[in-house]
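Student: the amino acid sequence is not available; the structure is as follows:
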């Protein structure tokens, strides 16, 4: 895909008859030739991108998002709640702690719904503003930005880094490169340490690290996440966004002409060309773009936004920031590159008019589904029972006659208390007249279940021998009712069969 600027009309040519400039489009290629996009990718694939630093509105937003996301990521495992880690996915104990909530494997439905919500949110954000997540919240973009900040502090900005890489190796170059990579490695190791701190008590991890007593899976994930952070954000960088990220490939199915994306206003900008600030570019037949190429130099993926929307664009807005600086110096109107829709540029809509078209039927459907599913999840989690029970029948002893003219069956009740406080449990049974139930070990029908615990309680169920029931199986229901210290009640029940022997 060519990046050359279209030529201005010749002197004396009727500009009204000149063909209007259009953004480059992907044309169908003959089978024996690669597309221009593929040719450009192959051409650029061997070169390194030296992104230039830029300051501006969108860069400030990215920095704020970095602070916001990383304070949460690095700080959340250290937060305490009721004397324990506030967020801990304890796979060994099969418990997930989320502040005041304890989730068990039986609660996997909540994880499923959460993934559905994430998918709907991704569809919604993409339909509204393209790869908004990629530019501001994606871990790849966030960590790349952090690595590039370290690189600029150690090696300097774009020109200094290019000169450093071109010069032969000497002690100064070795010292600078060693410092940069050492900081990269330390940051990556701290990131890997924090990651496993979500799956093991993080306050105990430093001691295990010093004593080298981490478990095999903990060592595996520590080195994997640390290595991924170093390689993806430090070395591969834009290659992940351009070649490996699947989101870049399927976003085109969710983006239409009313989606707000980083766009170059070709109607204003073309024909592009260099000029002096004192020159009246309108008289010369030039557009507002001075062809300075700064928008390409600041792009973290190395694309030219003037060629139109490309799947490699992560929507970070760096090109918009630097272009606004150039427009200010030239005395031109700002926002030659801006977040807007393709329709707004082609039909010359105002930003307000373009925003009205943003909320089209597909976006409203995504919002409705997102609100409904999120509401259902929140309601379900707030009203869920903190007590769960399953009946496990003792298959080695189906039924027997005991003293007192009773028939007895033995069961095990698997009880789960998901509350953060101990609860008193009272068990009962129904389904057969004069049925009795009690613990097998102490003969009582009440006991205390510890907080956030699961226990198997042996119980016996008895009925009178002269109850008149036929031999065989008879359905019964066993209930467990809890009363916590704040008088909140919860009930769980399960069904089983009572066996009457011959």
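Tutor: Received, thanks. The structure displayed is predicted, hence computed values, not measured ones.
Student: contacts, neighbours, all on C-alpha from now
Tutor: Will do.
Student: which helices and strands sit right next to the helix or strand hosting residue 477?
Tutor: Residue 477 is part of strand 472-483 when elements are defined by DSSP states H and E. Contacts defined by 3 or more C-alpha pairs under 8 Å, 6 or more residues apart in numbering; DSSP states H and E place strand 472-483 against strand 423-430, strand 489-500.
Student: got another one to weigh against that:
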């Protein structure tokens, strides 16, 4: 076939292309213009689906795991206790929560600087639930073209049946999601039994209904609107990106000039690049962008366009990787740098915060003692001539077992303990105990003596101490 004949065929294809609707002209920023995501198969799509289903199953199963006489993970807000398997976190330990949030933040910064928005593309709940909803949508209404055609058709019994089936599936998924989420704060069996037997409290019904409609709205209707207009992460990610950050990128040097052609045509002789302008990369994108227009903050690095493009390249007999995970430097032919100050900085802070969190978690004391002095009277002299200070001890048993505790005070050579010195405290209870310490003034060498109250079990396995002061003459 001659080059002249090829050019004639190409011109004919171009004239046909002009009359086809341009997917890029759709105003994706208008919430009324719905994005119909096309199904795609490939390595990255398979990885995303598997991670999504694992995350979903982990979320659903975790509240059902038993741990003794309770569930393994239970955020008991009523008693202000967070149970995470064998660890019980009390309000006094909430600095651990702050540390955990800091670790999550710096972990996100580190991953974003190195791998871009892979969190958004693979593990963000909005993405996971959105693709689950799309999966059910495809199973009920059909592929992308069928869904578009169905929405353009006038209402009929068949259309109503499909729409009702789809939205029923969405609502059931949303209800399951809401009840599972509430089960992290209220015992799981209690939630399911009381909700379905209509014996749940108004608060439980409120939160179940709220999260049901929130999930249904976010994953079913809003979808990319959440990512484009409402998620703050997309707005400040540019502060973490650099030219060595991995992004989903289009190799314009290889792909341009784009245009349709037959598989047997010599596209190089026609002056064309490898991109055949099939728009599949746009049709599979959950946010409706055209990755060929360059780096855009709406891109969530899900890799769907990579799989779509690789499939097209394979069918055309071209090399894969026209769209790939790459960096701006690589696209520009500049040498990449893996280690750079920003990435190292985030990594060092992340490592330090993680070590601190692990140490703090491992050394959580199973008992806590707070000492409150009598503010009205610093000290008084007894009938025996002793100097007496009054204290209120608050002892918290942070374990789930009952223990017998012995109390003492250090820092005084000789003293008389007035009040109970051995107490029994049930698991999770706080004991308020008023006591007094009396000392012979002869044994006091200064007006203020620093002392330490201690509490421990008989075997010394559990102990805690708290500093205070003893006032004398």
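Tutor: Right, received. Where do you want to start? Here the structure is a predicted model, which is why all the values come from computation and not from measurement.
Student: so which of the helices and strands packed on strand 472-483 of the first structure gets nearest residue 373 of the first structure?
Tutor: Closest to residue 373 of the first structure of those, according to C-alpha to C-alpha: strand 489-500, at 25.0 Å.
Student: mind listing what's buried in that closest one?
Tutor: The neighbour-count check on strand 489-500 of the first structure (16 or more other C-alpha atoms under 10 Å) flags 489, 490, 491, 492, 493, 494, 496, 498, 499, 500 as buried.
Student: that strand packs against which elements?
Tutor: On a contact count with 3+ C-alpha pairs under 8 Å, 6+ apart, strand 489-500 of the first structure meets strand 387-393, strand 406-417, strand 472-483.
Student: and those, which is most packed in?
Tutor: Counting by mean count of other C-alpha atoms under 10 Å, strand 406-417 has the highest mean neighbour count of those, with a mean of 21.
Student: in a markdown table, list the helices and strands packed on strand 489-500 of the first structure along with distance to residue 176 of the first structure.
Tutor: Formatted as a markdown table, these follow (distance: least, C-alpha to C-alpha, whole Å):
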| stretch | distance to residue 176 of the first structure |
| --- | --- |
| strand 387-393 | 59 |
| strand 406-417 | 56 |
| strand 472-483 | 65 |
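Student: which of the ones you listed sits closest to residue 256 of the first structure?
Tutor: For these, proximity to residue 256 of the first structure was assessed by C-alpha to C-alpha; strand 387-393 is nearest, at 47.6 Å.
Student: need the next SSE after the closest one, C-terminal direction.
Tutor: strand 400-402.
Student: quick check: longest helix of the second structure.
Tutor: Using DSSP state H, we find that the single longest helix of the second structure is helix 157-182.
Student: and that helix, which stretch of the first structure?
Tutor: Per the alignment by TM-score structural alignment, helix 157-182 of the second structure matches residues 171-196 in the first structure.
Student: same question, stretch 71-84 of the second structure
Tutor: Going by TM-score structural alignment, stretch 71-84 of the second structure sits over residues 85-98 in the first structure.
Student: so how far is that stretch off the chain centroid?
Tutor: Put simply, stretch 85-98 of the first structure sits 19 Å off its chain's centre (C-alpha atoms, centre = their mean, to the nearest Å).
Student: end to end on it, go ahead and measure it.
Tutor: This stretch, stretch 85-98 of the first structure, spans 9 Å end to end (C-alpha to C-alpha, to the nearest Å).
Student: for that stretch, buried residues please.
Tutor: By 16+ other C-alpha under 10 Å, the buried positions in stretch 85-98 of the first structure come out as 85, 86, 87, 88, 89, 95, 96, 97.
Student: I'd like the residues you listed as JSON lines, with distance to residue 339 of the first structure appended.
Tutor: Output for the buried residues of stretch 85-98 of the first structure, formatted as JSON lines (distance: C-alpha to C-alpha, whole Å):
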{"residue": "85", "distance to residue 339 of the first structure": "41"}
{"residue": "86", "distance to residue 339 of the first structure": "39"}
{"residue": "87", "distance to residue 339 of the first structure": "37"}
{"residue": "88", "distance to residue 339 of the first structure": "39"}
{"residue": "89", "distance to residue 339 of the first structure": "39"}
{"residue": "95", "distance to residue 339 of the first structure": "44"}
{"residue": "96", "distance to residue 339 of the first structure": "40"}
{"residue": "97", "distance to residue 339 of the first structure": "40"}
